[in-house]
Every structure is written in C-alpha cells, then in structure tokens.
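In: Build the 3D model from these lines:
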Amino acid sequence: MAGGLPSAIANRLRDAGLRPTRQRVALGMLLFGGEDRHVSAEILHAEALMAGEQVSLATVYNTLHQFTGAGLLRELAIDGGKAYFDTNTSNHSHFFIESEGELMDIPGDSIRVAGVPEPPEGMRVSHIDVVVRLVPKGK
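Out: Down below sits the predicted model:
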C-alpha cells in the first residue's frame, strides 16, 4: 500500500467528523484504497484478518455503520437481513447476482423511476434504491 494512503484515509475520516483510530484507518484503507466496491461486514472482517489486523466482527460492523452515518458509505439491505456497504455514495442502482451474492453498479442514468409519491410534509426523498436481481438464463 502506498505510504501516503494511511494519512489520506485519516484525513478523510477527520473531514467526515470521525476520529481516525488505528482500526478505522486500517478498515478505511481496505475500503477506500482502490476502486469503488461493495462489501459485507463478513467480507471486510476476513480481509482485515488476512491483512494482519486483529479486529472483531462486532468492531467491523460498528465501523461500517459509523462510516455510513458519516456519509462515507451507503448501506444496501439485500434479502432482508443481509447488508452490503457501497463505497460509491452517489445515487445509483445495482444488479444483484443472486447465485454469487454479488452487487454490481448500474450507471445512475440507466434507470428511471416514475410515479414516486410526494413525501410527507417536511420530508424529502434522499435517494431511491433499485436492485435488479439476476439469475442465469434458463432458470
């Protein structure tokens, strides 16, 4: 990993209002050190352990939710209890490959949603989540 990456991640966390603890920086490097990606807490936990970080699954969950609350991640609930976290926080939709449990971005302007009801007084729509589920042809 690049020498400047830990300090860049620490600055990003500070800018989002989070204290850059060692574990937050380590998890941030895994999340934000490359291209946009979709991860579950379990995937990130396994990656952290493989990278030599001694971090509990509970800490990974807490950190992912802190990052989401700070606007650094977007949480996507798939199949009820399964949550994925997206490093691309822009308003976009997803393909979900059911057999792989894998999410892929759909460009933001590829899907149009019509008929969205007017939100209640004092509320606004922040974004609309669209997940297009994919299975192999013939199934």
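In: going forward, measure contacts and count neighbours with C-alpha atoms only.
Out: OK.
In: where does residue 105 land in three-state SS?
Out: Reducing the assignment at residue 105 to three states with DSSP: H, G, I helix; E, B strand; the rest coil gives strand.
In: The structure of the following sequence is requested for comparison with the preceding one:
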Amino acid sequence: MNEEVPAVNDDAVHPAARGAGHHPALTGCPWHDVNEMLQAAGLRPTRQRMALGWLLFGKGARHLTAEMLYEEATLAKVPVSLATVYNTLNQLTDAGLLRQVSVDGTKTYFDTNVSAHHHFYLEHNHELVDIHDSTMMLSKMPEVPEGYEISRVDMVVRLRKKR
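Out: Next up is the predicted model:
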C-alpha cells in the first residue's frame, strides 16, 4: 500500500529546505507541524517559537500584526514580551515561513500564506484579506536601477464602505 502524508501549505517550507528536497512530514497536528517547519527552516524550536508558531499556524491562513499575536499569546497565557513577538515574527519572515505586508507604512501584517498573492485592505476594520483572483496582473513593470532586481510585488487594494 502506498500512502502519502498530505502536504499542509507546502509554500510554508523554507525555500532552501524545498530546494534541498527536504519536506517536513506534516501531520495536521499543529504542534508537530510547527516543530517540523521550524527545523526545516533552520530555526531552533524554542518554547517561545513553538508557542507563537502554534498560535500563528494552528488556525490556517491568517494575517496578524505583532500586537494581535501578542494579545492572542497573552490570552493563551504564553509568557512572552511584545519585543519577543516582534523578534520571532521577523525571524519567521527571514526564514520564509511568513510574508510581511505593509499597509501605509504604518501597519505591518504577517501573512501565513507565503505564496504569491495580493490583498484587499478593509479600512473600516483594519483587516487584510487575500485577493483570490489569479488572473490579476500588472501590465508593465518599472525600470529597475542597475544592480537591483525585483524580489516581489505586493499590491494592496484599499476598500471602504460605500457612502
């Protein structure tokens, strides 16, 4: 019998681990899967990273600010400081497990869906929502200064309620 473990968000695997042919064996158990994701990305699964990772990745694709995650951690009785939350979010982003999305340069969200996609920003409740239109595209890219290349394009479409 040839059984395969279903892949849960293959995009969450660090590109270096993906390129090396190493995919963590994901089980659907958030605690186990966070441990595997951290190790595949080359991050040590400390208690704080595990707890914050469980809060981040245990509820599917989501968009959180550091403050939102800190509030969830506090409610879950996870003993972390806001500085630790910021550091962990930045480490997970650097490792390719999160995608950072800035809105207005004043608010930064961390997206657990690291695949290429764009967002709606709902101004009335400060919510970031994925755009599911795969046919959306830019018609022309700008000239890139010499010595640089485009790493990714983030489009945020701001929405407000009709008056």
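In: what's the TM-score here?
Out: The TM-score (TM-score structural alignment, normalised by the length of structure 1) is 0.91; 137 aligned residues with a Cα RMSD of 1.7 Å.
In: And the residue in structure 1 that residue 66 of structure 2 lines up against, how close does it get to residue 55 of structure 1?
Out: Under the alignment (TM-score structural alignment), residue 66 of structure 2 pairs with residue 41 in structure 1. If you measure residue 41 of structure 1 against residue 55 of structure 1 using Cα to Cα, to the nearest Å, the figure is 12 Å.
In: Equivalent analysis for residue 106 of structure 1, please.
Out: On the measure of Cα to Cα, residue 106 of structure 1 and residue 55 of structure 1 end up 32 Å apart.
In: For structure 2, just list every one of the helices.
Out: Using DSSP state H, the helices assigned to structure 2 run over residues 15-19, 30-40, 47-57, 66-75, 82-94.
In: Can you tell me which of the ones you listed is nearest to residue 161 of structure 2?
Out: With Cα to Cα as the criterion, residue 161 of structure 2 lies closest to helix 66-75 of these, at 23.5 Å.
In: Summarise which helices and strands that closest one is packed against.
Out: The elements that helix 66-75 of structure 2 packs onto, with contact taken as 3 or more Cα pairs under 8 Å, 6 or more residues apart in numbering; DSSP states H and E, are helix 47-57, helix 82-94.
In: before we move on, the earlier item: with mean neighbour count and distance to residue 102 of structure 2 as added columns, please give the helices of structure 2 in CSV.
Out: Listed next are the helices of structure 2 as CSV, based on neighbours: other Cα atoms under 10 Å; distance: least, Cα to Cα, whole Å:
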stretch, mean neighbour count, distance to residue 102 of structure 2
helix 15-19, 14, 22
helix 30-40, 20, 24
helix 47-57, 20, 18
helix 66-75, 16, 12
helix 82-94, 17, 13
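In: Figure out which of the ones you listed is closest to residue 126 of structure 2.
Out: Comparing the helices of structure 2 by their distance to residue 126 of structure 2 (Cα to Cα), the top pick is helix 66-75, with 11.6 Å.
In: how far apart are the closest one and its match in structure 1?
Out: Overlaying structure 1 shows helix 66-75 of structure 2 at a mean distance of 0.4 Å from the equivalent residues (mean Cα distance after the TM-score superposition for structure 1).
In: picking up where we left off before, as JSON lines, the helices and strands packed on helix 66-75 of structure 2 with distance to residue 141 of structure 2 would be great.
Out: Rendered in JSON lines, the data for the helices and strands packed on helix 66-75 of structure 2 read as follows (distance: least, Cα to Cα, whole Å):
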{"stretch": "helix 47-57", "distance to residue 141 of structure 2": "33"}
{"stretch": "helix 82-94", "distance to residue 141 of structure 2": "25"}
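In: Identify whichever of those helices lies nearest to residue 147 of structure 2.
Out: For the helices and strands packed on helix 66-75 of structure 2, the distance to residue 147 of structure 2 is smallest for helix 82-94, at 21.8 Å, taking Cα to Cα.
In: That closest one aligns to what range in structure 1?
Out: Counting by TM-score structural alignment, helix 82-94 of structure 2 lines up with residues 57-69 of structure 1.
In: so how much does the matching stretch differ from structure 2 once superposed?
Out: Mean deviation for stretch 57-69 of structure 1: 0.3 Å (mean Cα distance after the TM-score superposition for structure 1).
In: For that stretch, which outside residues touch it?
Out: Residues from elsewhere that reach stretch 57-69 of structure 1 (Cα atoms under 8 Å, 6 or more residues apart in numbering): 24, 27, 41, 42, 44, 45, 73, 74, 75, 85.
In: This completes my enquiry, with thanks.
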